[in-house]
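Visitor: just to be clear, the model below is a prediction. Sequence and coordinates:
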Amino acid sequence: MKQARPLPHYLVQRYQGWRATSFNENRAWYRRLADEGQRPRAMVIACCDSRVHVTSIFGADSGEFFIHRNIANLVPPYQPDGQQHGTSAAVEYAVNALKVTHLVIVGHTHCGGVAGCHAMCSGHAPELEEKTSFVGRWMDILRPGYERVLELPEGEQVRELERQAVLVSLENLMTFPFVRERVESGDLSLHGVLHDIGDGTILQYDPTADRFVPVSG
């Protein structure tokens, strides 16, 4: 692969700093992770957005979270069609192989993917409608959420669609037979949260109230 190049200098410096400090101070823990394998209690599905740092938000150490990131933190419906499905494969591995007991969808404010979905569905982003657009076809997952926000004033639709990205993903998770089985047996719990990038808060979905509420306790 002749096009590959060495890492940029700033990444090399940061790696060397991490190796000399955090790694060195926790060398025994990293050795244990290497020798005994990973046993995360939770899987987190978050957005690729560089502003969403889930390990920092929840104060997690190496080995605690099995993390999958994609555009707009979406989970597609269960569709075993023989094609390549990165998110579905990650969910299958976390639930069936790692036996996680919590699966958390982390949405966030000011999501570019969600805004793009809204623009596409409202006819303002024809480039995303093209069959060749990977982003557009991925954001098709969120079209049911878009239909739910149409009755809101236009200025509120994108913010509500960010919430819908979490809810649609939770709903789609329950279409996976192995997820549904473990949820119904009580061995797996699903969680949906929305992170506000600007003020650092998170809201969690309360199914009883059918709304996002502040995290407490």
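Guide: Nice, I can see it. Numbers count the residues shown, from 1 in each chain.
Visitor: switch to C-alpha atoms for all contacts and neighbour counts from now on
Guide: Noted.
Visitor: where along the protein do the strands fall?
Guide: 42-47, 65-70, 102-108, 189-195, 202-206, 211-214 (DSSP state E).
Visitor: out of those, which is closest to Ala20?
Guide: For the strands of the chain, proximity to Ala20 was assessed by CA to CA; strand 65-70 is nearest, at 23.5 Å.
Visitor: against that first model, consider the following:
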Amino acid sequence: MIPDQLKTGYAQFRAERFEKKQRIWRNLAKGQSPRVLVIGCADSRVDPAAIFNAGPGELFIVRNVANLVPPYEPDGAHHGVSAALEFAVKSLKVEHIVVLGHRQCGGVHAAATGAAKGTQFIERWLDPLAPACAEARAALGADVDEETLCDDLELRSIRHSLVRLTGFPFVAEAVETGRVTLHGARFGIADGALEWMDGEGRFVPVEIEDADDAGAEEHS
């Protein structure tokens, strides 16, 4: 039996979104051609489509614990993120790959504090965070408080994921030929602020024009 929350949401979707944009959905049934792949966190509070106000078919989204890009491991095992990455680059021909982290990330906190130790799957999944965590502790000192450590590690993790992306041969080739551009970003849950990584690896706020100010300029 479908949960009431999902049934109500589906009814609203059909009435308010699907019915009004049936032509878009009919076209999407023929195929998809998103220009952007977003690798985001599975956290229920951080929805890339909502953050970027994206409609259906505009973003190809992969979400996992702590928005990690795993290492390139062609070992024949099951690799969900790697498979999605390969499909996005080779088949969909995306032009941008965004690693989207966020503040107050539970996965990053678990890696920084050892809270995932002993778990069946999470501890192993968070292994790629170890080098970034060691860097953060070395840079901040042994007495660093938990909040500062996690804040720093959220950003370092994004940088490390971007480096691991280039370990995938098909991504490296696409970047080298200029077909794909890599990006790093972090979203603030409490204030809605978005930080974007610049060419120097620094995260700077994305400045947006206030709607009221824009209207005033148009009428000036």
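Guide: Cool, got the structure. Keep in mind that this is a model prediction, so the values were computed, not measured.
Visitor: quick one: TM-score?
Guide: Here the TM-score for the pair of chains, by TM-score structural alignment, normalised by the length of structure 1, is 0.90; 203 aligned residues with a CA RMSD of 1.2 Å.
Visitor: export the strands of structure 1 as JSON lines, with columns for distance to Val168 of structure 1.
Guide: Listed next are these as JSON lines, based on distance: least, CA to CA, whole Å:
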{"stretch": "strand 42-47", "distance to Val168 of structure 1": "13"}
{"stretch": "strand 65-70", "distance to Val168 of structure 1": "14"}
{"stretch": "strand 102-108", "distance to Val168 of structure 1": "10"}
{"stretch": "strand 189-195", "distance to Val168 of structure 1": "10"}
{"stretch": "strand 202-206", "distance to Val168 of structure 1": "12"}
{"stretch": "strand 211-214", "distance to Val168 of structure 1": "13"}
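Visitor: nearest to Arg137 of structure 1, out of those strands?
Guide: Arg137 of structure 1 sits nearest to strand 65-70 of all those, at 13.1 Å, using CA to CA.
Visitor: contacting residues around the most centrally placed residue in structure 1?
Guide: Nearest to the centroid of the C-alpha atoms of structure 1, with distances taken as CA atoms, centre = their mean, sits Ala46, at 2.0 Å. Contacts for Ala46 of structure 1 (CA atoms under 8 Å, 6 or more residues apart in numbering) come out as Val52, Val54, Ile67, His68, Arg69, Asn70, Ala72, Asn73, Leu74, Ile105, Val106, Gly107.
Visitor: just the helices in structure 2 please.
Guide: 4-13, 22-28, 48-51, 80-86, 106-113, 122-125, 130-140, 146-165, 169-176, 211-218 (DSSP state H).
Visitor: in JSON lines, list the ones you listed along with mean neighbour count and distance to Met197 of structure 2.
Guide: Putting the helices of structure 2 into JSON lines (neighbours: other CA atoms under 10 Å; distance: least, CA to CA, whole Å) gives the following:
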{"stretch": "helix 4-13", "mean neighbour count": "11", "distance to Met197 of structure 2": "34"}
{"stretch": "helix 22-28", "mean neighbour count": "12", "distance to Met197 of structure 2": "32"}
{"stretch": "helix 48-51", "mean neighbour count": "14", "distance to Met197 of structure 2": "17"}
{"stretch": "helix 80-86", "mean neighbour count": "17", "distance to Met197 of structure 2": "20"}
{"stretch": "helix 106-113", "mean neighbour count": "21", "distance to Met197 of structure 2": "18"}
{"stretch": "helix 122-125", "mean neighbour count": "15", "distance to Met197 of structure 2": "24"}
{"stretch": "helix 130-140", "mean neighbour count": "16", "distance to Met197 of structure 2": "16"}
{"stretch": "helix 146-165", "mean neighbour count": "20", "distance to Met197 of structure 2": "9"}
{"stretch": "helix 169-176", "mean neighbour count": "16", "distance to Met197 of structure 2": "17"}
{"stretch": "helix 211-218", "mean neighbour count": "9", "distance to Met197 of structure 2": "25"}
